[in-house]
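>>> compute the structure for the input listed below.
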Amino acid sequence: MSKEISAENLKAYAEDFADLPKSNATANTVAHNGILASSRNLASDVAMTPNFSVEIDTGAVANQKQSGRCWMFAALNTMRHPLQDEFKLKGFELSQNYTNFWDKFEKSNWFYENVIATADLPLGDRKVDFLMATPQQDGGQWDMLCALIEKYGLVPKDVMPETYNSSKSAELNSTLNTKLRHDAVALRALVAAKKSAAEIDAAKEDMLSEVYRLLVFTLGKPPVKFDWEYTDDDKVYHREAGLTPQTFFKKYVGWNLEDYLSMINSPTADKPYNHVYTVDLLGNVVGGRQVRHLNLKIDDFKQLAIKQLQAGETVWFGSDVGKSSDRQLGVMDTNVYQKSDLLDLDLSMSKAERLDHGESLMTHAMVITGVDLVNGQPTKWKVENSWGEKVGHKGYFVMSDAWFDEFVYQVVINKKFLSDDLKKVVADEHDNPTVLKPWDPMGALAL
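Now for the predicted structure:
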């Protein structure tokens, strides 16, 4: 039964406020400085010093600028780290614009295919609404990047450099999404008119041709074959002629992407641990690699990341970067702000409660490049971000272990570090993962 707020209620609320110790002083502080600055905890700065017992030197950070391609930057960073050392290429980057072009092209086809598949559902159906809300965007997940590389390979950044639209993507995203929704109207109408599969496919091919045109206008034309010149750190000149994106990836990166698996930590009741999950409608390459997650307890989750770091390999991870973090100082710590103490509010929620109630999900991907172990246990982690060198410690952040527990949701691990039992789970459930709803928080895209 509804109940309005009465004058008596308001009087009681005012009296409660007046009875709060130092309420006026707190009100003045917060009103003038804001909640975050007023609750900033100096002890966090002391605890989050950038010193680590296990650390991988990865050089200067990249900068995704005004785009949501963190998942791409983070993944390509993990691949360029060993490449820089092996070929003596300090500061080298792989082309994020190249993968960006094919991601947007493939996401358009993915959208068209799902529009056709759901065309019999009415407007207003939750699945249809989900598709139309964001036909495509910059964000993604690890397996989606792998699907692109497996199909299209990679190129150096100087072969397909950044453009205005790759670095500042709002105009392109807005225009492309308008086109995709426009095309969705036409595709749904063709299905409603019971046109043949051949007629619908022909219409879709015309639409994809127009998408390709738009992407070339805004991002440039991706190379099919190229010559690559570079001078290494020893001042030795090199020239490779007649490379393709696939041969470049094979020679200079050489990873078997099937070896790298997504682990998640989702302590919600609907996702029992030690099982493999996928998410309906999540992906980019039709016929390509499926998004799969192995859900693990937090201790198992962290120990795998530590093993990979100790073996000299960095770790791609997804987290909710905006929670309890100071972007400018590069600190991610559950104690960085003391908002509950400042405001006399109980703001506590468990990790599962935050996921179940829309308080948190993966928003950003970065790379773990170090960890500080004390008596074998992690206390803080070194993080390579992709926001340039003007934030944090020349672009690097420090993440407390408590923050890792609460706000890290995904890590990518080479399967060689998994126990035999977990390898068996992955093998047994690879082709038959549990399918989650499209709007499940584990389907969130990192931006």
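
>>> please make it C-alpha for all contacts and neighbour counts, starting now.
Will do.

>>> what's the burial count for the residue nearest to Arg188 when sequence neighbours are not counted?
With CA to CA, 6 or more residues apart in numbering as the criterion, Arg188 has its nearest non-adjacent residue at 5.1 Å, and that residue is Ala119. Other residues within reach of Ala119, judged by other CA atoms under 10 Å, total 19.

>>> distance check, Ala119 against Ile200.
Counting by CA to CA, to the nearest Å, the gap between Ala119 and Ile200 amounts to 12 Å.

>>> between those two, which contacts overlap?
Leu187, Val191 (CA atoms under 8 Å, 6 or more residues apart in numbering).

>>> Lys235 - how many residues pack around it?
Using other CA under 10 Å, Lys235 has 9 other residues around it.

>>> any idea how far it lies from Val115?
Plainly put, Lys235 is 53 Å away from Val115 if you go by CA to CA.

>>> got it, and Gln136?
As judged by CA to CA, Gln136 and Val115 stand 13 Å apart.

>>> which neighbours do the two have in common?
Once CA under 8 Å, 6+ apart is applied, it turns out that Gln136 and Val115 contact no residue in common.

>>> break down this protein into its strands, ranges please.
Taking DSSP state E to define them, one finds strands in the chain at 54-55, 226-231, 237-243, 260-264, 276-279, 293-295, 315-319, 325-326, 331-332, 364-374, 377-384, 396-400, 408-414, 434-436.

>>> next, the second sequence, to be compared with the first:
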Amino acid sequence: MQTELTFEQLENFSRKWRENPDKLVFQASIMKNGIKAATENPTSKVSIQPVFSHEVATDKVSNQQQSGRCWMFAALNTFRHKLNGTLGLKDFELSQNYTNFWDKLEKANYFLEKIIETASEDEDSRLVSWLLDTPQQDGGQWDMLVSIIEKYGVVPKFAMPETFQSGKSADLNHLLNERLRTDAVILRKAFTEKKDTAGLKEEMLAEIYQLLVMTLGEPPKVFDFEYRNKDNEFKQELQITPKDFYERYVDMDLKNYIPLINAPTKDKPFNQAFTVDYLGNIVNGTPIKYLNVEMDALKKAATDQIKDGETVWFGCDVGQLSEKTTGIMDTDIFLLNQTFGFKTAMTKAERLDYKHSMLTHAMVLTGVNVANGEVNRWKVENSWGEKIGNNGYFVASDAWMDEFTFQVVVHKKYLSKELIEAFNQEPIALKPWDPMGSLAL
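As a prediction, this is how the structure comes out:
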């Protein structure tokens, strides 16, 4: 039987509040300054210094601006660190707009294919409703970027620079999703009337292509790459294709990289491979696939890769216990329990199960600090520009990593034979709305 909130209970709540006059100081500070500013822990800020025993040399941070392309920026940053180190370039970036164009076009095709596939279901079915909630968006995951690279390659930023809408994507996403939902109406009707859906879809994609060209520009088929190397020697390569550019200058075999996740929920056993239904961008592209591992195994692989001089793509819940002005991510950065008197808390698994946490953002791990044989903090390259954090770089405590990091991508040489074999097994398919299928923004 449900019970309503009574006035007697309200009086008891008020009486308990008045019995603790010390809280008035906290109340005054919070009401004037806000929760985070009033509860910020100075001890945490002092103890988490931006100094690291092992660090990969990197350039100034990139800036995704007002868009949700963090996963793309993070992946391209791992590529450019390798390229810049090899060629001796400074602050060189790969075009995020180029990969963004192809991602959006491919997501449109992926969505329309799924609409045709589910056309026999009611529009209020959970699956169709889920598809229609967000036909496409800026976010994504590592394997989706791999699909783009393998099909389209990459180009330097100068070959396809940012535009107004690439950096401020809300209007483009709104218009694109309006067109895709309109197309969904037409395709579902055509399916019911047994009309040609393939021909209709091609016309729709031509319209989407035009929209993307007008807002993001048309991707180059070839471009000239001219630069001076670390020895100040002039180098020139004319009319190179995006795929050739990736193979010659980035030259990372992405098939050797394995996404590891830490999802300690009952439905996801460790050392088991997983995929997510209806998650992707390129039809028949690289499938989404992870290996669920213990957190210690995930962190060890990431640490070993950093120690060998290679940065690590990782996905986390960046908004949890994170102070972006100084760039500190720590479980003790805010004294919330002490201030409000909270006596209970959720575990990492419970936060996933009860919708309080998921992968929301991707960044790059570029350093670790080892003290007494243990890692105690991590250097993080963000993609929010240089005005926050330490010139755009953040520091995460190891405790924060344990609680709010869900994924890293590492070369398979940093994994045991047993873990590689576990990854190669047939994956268990998760539902589309599983938190492991959330897209990094």
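
>>> chain center to stretch 341-358 of structure 1, what's the gap?
In terms of CA atoms, centre = their mean, to the nearest Å, the centre of stretch 341-358 of structure 1 is set 23 Å apart from its chain centre.

>>> in it, what's buried?
Of the residues in stretch 341-358 of structure 1, those with enough neighbours to count as buried (16 or more other CA atoms under 10 Å) are Leu342, Leu343, Lys351, Ala352, Arg354, Leu355, Asp356.

>>> stretch 126-141 of structure 2 now?
By neighbour count, and taking 16+ other CA under 10 Å as the criterion, the buried residues in stretch 126-141 of structure 2 are Leu127, Val128, Leu131, Leu132, Pro135, Gln136, Gln137, Asp138, Gly139, Gly140, Gln141.

>>> what do you get for stretch 282-298 of structure 2?
Neighbour counts using 16+ other CA under 10 Å place Ile282, Thr286, Pro287, Ile288, Lys289, Tyr290, Leu291, Asn292, Val293, Met295, Ala297, Leu298 of stretch 282-298 of structure 2 among the buried residues.

>>> so stretch 295-314 of structure 2 matches what in structure 1?
Under TM-score structural alignment, the counterpart of stretch 295-314 of structure 2 in structure 1 spans residues 298-317.

>>> now Thr303 of structure 2. Nearest residue, chain neighbours left out?
The shortest distance from Thr303 of structure 2 to any residue that is not its chain neighbour, by CA to CA, 6+ apart, is 6.8 Å, and that residue is Val368.

>>> just give me the match in structure 1 for Leu439 of structure 2.
For Leu439 of structure 2, the equivalent position in structure 1 is taken to be Leu445, counting by TM-score structural alignment.

>>> test my guess that its match contacts Gly140.
Yes. Between Leu445 of structure 1 and Gly140 there is a contact under CA atoms under 8 Å: 4.5 Å.

>>> need the counterpart of Arg248 of structure 2 in structure 1.
Superposed on structure 1 with TM-score structural alignment, Arg248 of structure 2 falls opposite Lys251.

>>> look up how far Lys416 of structure 1 lies from that match.
Here Lys251 of structure 1 is placed at a distance of 22 Å from Lys416 of structure 1 (CA to CA).

>>> now swap in Arg188 of structure 1 and tell me
On the measure of CA to CA, Arg188 of structure 1 and Lys416 of structure 1 end up 46 Å apart.

>>> of these two, who's got more company?
A direct count of neighbours by other CA under 10 Å for Arg188 of structure 1 and Lys416 places Arg188 higher, at 21 against 11.

>>> quick one, what contacts the more buried one?
The contact partners of Arg188 of structure 1, by CA under 8 Å, 6+ apart, come to Val115, Ile116, Ala119, Asp120.

>>> and Thr6 of structure 2, how many residues sit next to it?
When neighbours are defined as other CA under 10 Å, Thr6 of structure 2 has 8 of them.

>>> same question for the one 10 residues further on.
Counted with other CA under 10 Å, residues neighbouring Lys16 of structure 2 total 10.

>>> with the one 10 residues further on instead?
Here the count is done by other CA under 10 Å, and Phe26 of structure 2 has 16 residues near it.

>>> for Ala206 of structure 2, what is the corresponding residue in structure 1?
Under the alignment (TM-score structural alignment), Ala206 of structure 2 pairs with Ser209 of structure 1.

>>> Lys412 of structure 2 too?
Taking TM-score structural alignment for the superposition, Lys412 of structure 2 sits opposite Lys415 in structure 1.

>>> its match: what's its closest spatial neighbour, skipping adjacent residues?
Of all residues apart from its sequence neighbours, Asp259 sits closest to Lys415 of structure 1 (CA to CA, 6+ apart), at 5.5 Å.
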